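Q: Sharing a model prediction with you, sequence too.
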Amino acid sequence: MIQLIVNADDFGFSSGVNYGIIDTHLNGIVNSATMMMNMEGTEHAIQLSKEHPSLQVGIHLVLTCGKPLLQDASSLTNEEGFFHSLSDLHSKKETIRVEEVEREWTAQIEKFLSSGVPLTHMDSHHHVHTIGELLPVVQRLAEKYNLPVRANGLDQIQGVAPFSDVALFDFYGDGLEAEYFNKLGERFSQPTKVEVMTHPAYLDTAILNGSSYTYKRIEEVDLLKAVVLPEGIQLL
């Protein structure tokens, strides 16, 4: 038996993303989402979470999109005050102050908790929680807030409770196909708790102007609403 978590990333990015996630939850197989706490759609996502408590919601820790919640985290931002891009973040790793990452992520978690929405787990935008230099921060926050953490693919994050046995990142881009979920049984012969990362959304100007992943998000909506899970795969 495969226990399946279908997690929609980027909850809170914009209203278009939020509506895509809720639609694929109510009319499809999405049963979990992770919320960004620093984006234009965050308050809307909080409202929708409260209206649809059947959707599990974790936190999507951010280090590479939008602006930080903190004003005094200069090593994390460019001259305009926005977070570094993912490529810039990796190139500037030596100058990133880890204590600023911890303070910023703590602020993001605290903002989530103050919303009143139950917090189920944590992962991150662009998988930045898997950066080796940030492992101690991830470990401390996971322990402090008693949160399981998304696996790094087939590997667990050292020293934290796992959200699933494995996390799959290939339901994305050219990997989108109608039979994706039917084929999971071929990939895992033993009883396994599997998380599949997804990015459903309806397009709006925020997505078109702020993300490199656009029209495929609509395709994800259609696919996630059409799935009929085969015997042996059960939503968790």
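A: Right, received. Where do you want to start?
Q: Please count neighbours and contacts with C-alpha atoms only from this point.
A: Fine.
Q: what's the spacing between residue 132 and residue 103?
A: Separation of residue 132 from residue 103 (Cα to Cα, to the nearest Å) stands at 18 Å.
Q: who's more crowded, these two?
A: Each of residue 132 and residue 103 has its neighbours counted (other Cα atoms under 10 Å); residue 103 has more, 16 against 10.
Q: The more buried one sits in which helix or strand?
A: Using DSSP states H and E, residue 103 falls within helix 98-115.
Q: Now tell me what touches the biggest strand by length in the chain from outside.
A: Ranked by residue count, the top strand of the chain under DSSP state E comes out as strand 2-11. The contact list for strand 2-11 (Cα atoms under 8 Å, 6 or more residues apart in numbering) reads 17-18, 21, 29-36, 41-42, 45, 60, 125, 185, 188, 190-200, 232-236.
Q: Which among those count as buried?
A: 17-18, 21, 29-36, 41-42, 45, 60, 125, 185, 192-200, 233 (16 or more other Cα atoms under 10 Å).
Q: how far out from the middle of the chain is the helix or strand containing residue 144?
A: In the assignment (DSSP H and E), residue 144 maps to helix 135-145. Mean C-alpha position of helix 135-145 versus that of the full chain (Cα atoms, centre = their mean, to the nearest Å) differs by 17 Å.
Q: alright, now check it against this:
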Amino acid sequence: MPRRLIINCDDFGMYPAVNAGVLHALEDGIASSCSLMPPCPAAAGAMSLLRDRPHLPFGIHLTLFCDTPAYPWAPLTARGEVPSLLNAAGEFFRPDQVPALLAQARAEEVAVEFRAQIRAVLDARLSPTHLDWHCLADGGREDLFDVTLALADEHGLGVRAWLGPARRRLRRLGRPVTDHDFLDSFRLGLEAKFLRYAELLRALPEGTSEWAVHPGLADDEARRIDPGWRVRATDHEFLTAPQAAALLAAEGITLVGHRASGTGGETNLPNVR
């Protein structure tokens, strides 16, 4: 059985250095797709880049958290319509406050905000492939997974499944899913990260796997506003290194990405780019 790998760049649109790093990883590196965050300040720039490059596959990174208080973003829906998605200050929660959000978020308000984020992308005349989540594994709650699955069906989009229960559920529904556990690059250590990625490629099992990576440039703004800039810089270093492409070729690993079928939201895994 062949070894297939989705290398998806999360957080496209978060801020300009992320946009630059993601684009570089897609066009000159080994990344095979990306996910766009519609509420973020640099989302308009990311959407412009995608309009100019319709061949680049991308999903929508459904967003209920703000990672950078010094560079904030907010719901696309009026705050009065989604109060359960906001903290005591009336802002998006931080990623380290996932339990607090999940304890109070109302599914109907999540649906309103997710629908607004999807609409922002469609109104920009873009064609996403799939839906996934920022800082939430499979939506974080079963009912939020249900909300996302219904929106994916409505728009003919795929859904990224991270954990075993969601993968099994999608498989029961007859939807292609990945075969193995999901890798989130924020869970990798920074020390010897390049070597760790190389080890993971060599050990990649047969079937389809997915990595969520987070490339970004380490410019002055990134260092100032983003506590995770080192993760992004080291991801970018590996994804754009000639050695990474050479290792993929030597290992016979096929890069794939999510692709919307337009027929009930099923996700297909396309041929190598």
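A: In hand now; what should we look at? It should be emphasised that the depicted structure is a prediction, and the values quoted were computed from it without experimental measurement.
Q: Just to be sure, which of the contacts of strand 2-11 of the first structure are found in strands?
A: Judged by DSSP E, strands contain the following of the contacts of strand 2-11 of the first structure: 32-35, 60, 192-198, 233-235.
Q: Sort out which one of those lies nearest residue 172 of the first structure for me.
A: If you rank those by distance to residue 172 of the first structure using Cα to Cα, residue 198 comes first, at 6.9 Å.
Q: who touches the aligned partner of the closest one in the second structure in this structure?
A: Using TM-score structural alignment, the partner of residue 198 of the first structure in the second structure is residue 213. By Cα under 8 Å, 6+ apart, residue 213 of the second structure lies in contact with 7-10, 184-186, 235.
Q: Residue 171 of the second structure against residue 177, yeah?
A: Yes. Under the criterion of Cα atoms under 8 Å, residue 171 of the second structure makes contact with residue 177 at 6.5 Å.
Q: out of those two, which sits in the more crowded spot?
A: Set residue 171 of the second structure next to residue 177 and count neighbours by other Cα under 10 Å: residue 177 wins out with 25 against 13.
Q: Now check the second structure for the residue matching residue 186 of the first structure.
A: By TM-score structural alignment, residue 186 of the first structure lines up with residue 203.
Q: Could you do residue 131 of the first structure as well?
A: Under the alignment (TM-score structural alignment), residue 131 of the first structure maps onto residue 140.
Q: Isn't its match up against residue 102?
A: Yes. Counting by Cα under 8 Å, residue 102 is a contact partner of residue 140 of the second structure at 7.0 Å.
Q: what are the ranges of the helices in the first structure?
A: For the first structure, the helices defined by DSSP state H cover 15-26, 42-51, 86-91, 98-115, 135-145, 184-187, 205-210, 215-226.
Q: possible to save these as CSV with distance to residue 67 of the first structure?
A: As requested, these are arranged in CSV below (distance: least, Cα to Cα, whole Å):
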stretch, distance to residue 67 of the first structure
helix 15-26, 18
helix 42-51, 13
helix 86-91, 14
helix 98-115, 11
helix 135-145, 20
helix 184-187, 37
helix 205-210, 13
helix 215-226, 23
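Q: With respect to burial, which of those scores highest?
A: When you average the neighbours per residue for each of the helices of the first structure (mean count of other Cα atoms under 10 Å), helix 15-26 leads with a mean of 23.
Q: who touches it?
A: Helix 15-26 of the first structure is contacted from outside by 8, 10-12, 30-33, 41, 44-45, 48, 55, 199-204, 207, 218, 221, 224-225, using Cα under 8 Å, 6+ apart.
Q: you'd agree residue 45 of the second structure is up against residue 15?
A: No. Using Cα under 8 Å as the test, residue 45 of the second structure is too far from residue 15 to be in contact (9.0 Å).
Q: one step back: gap between the match of residue 186 of the first structure and residue 211 of the second structure?
A: Relative to residue 211 of the second structure, residue 203 of the second structure is positioned 14 Å away (Cα to Cα).
Q: And for residue 156 of the second structure?
A: 23 Å.
Q: distance of residue 38 of the second structure from residue 170 of the second structure?
A: Separation of residue 38 of the second structure from residue 170 of the second structure (Cα to Cα): 25 Å.
Q: Comparing those two, which residue is more hemmed in?
A: Higher neighbour count among residue 38 of the second structure and residue 170: residue 38, with 29 against 17, using other Cα under 10 Å.
Q: residue contacts, that one?
A: So residue 38 of the second structure contacts 13, 44, 60-63, 117-118, 120-121 (Cα under 8 Å, 6+ apart).
Q: if we can go back for a sec, in the first structure, which of the contacts of residue 213 of the second structure remain in contact?
A: Retained in the first structure by both residues aligned by TM-score structural alignment, their matches' Cα atoms under 8 Å are the following of the contacts of residue 213 of the second structure: 7-10, 185-186, 235.
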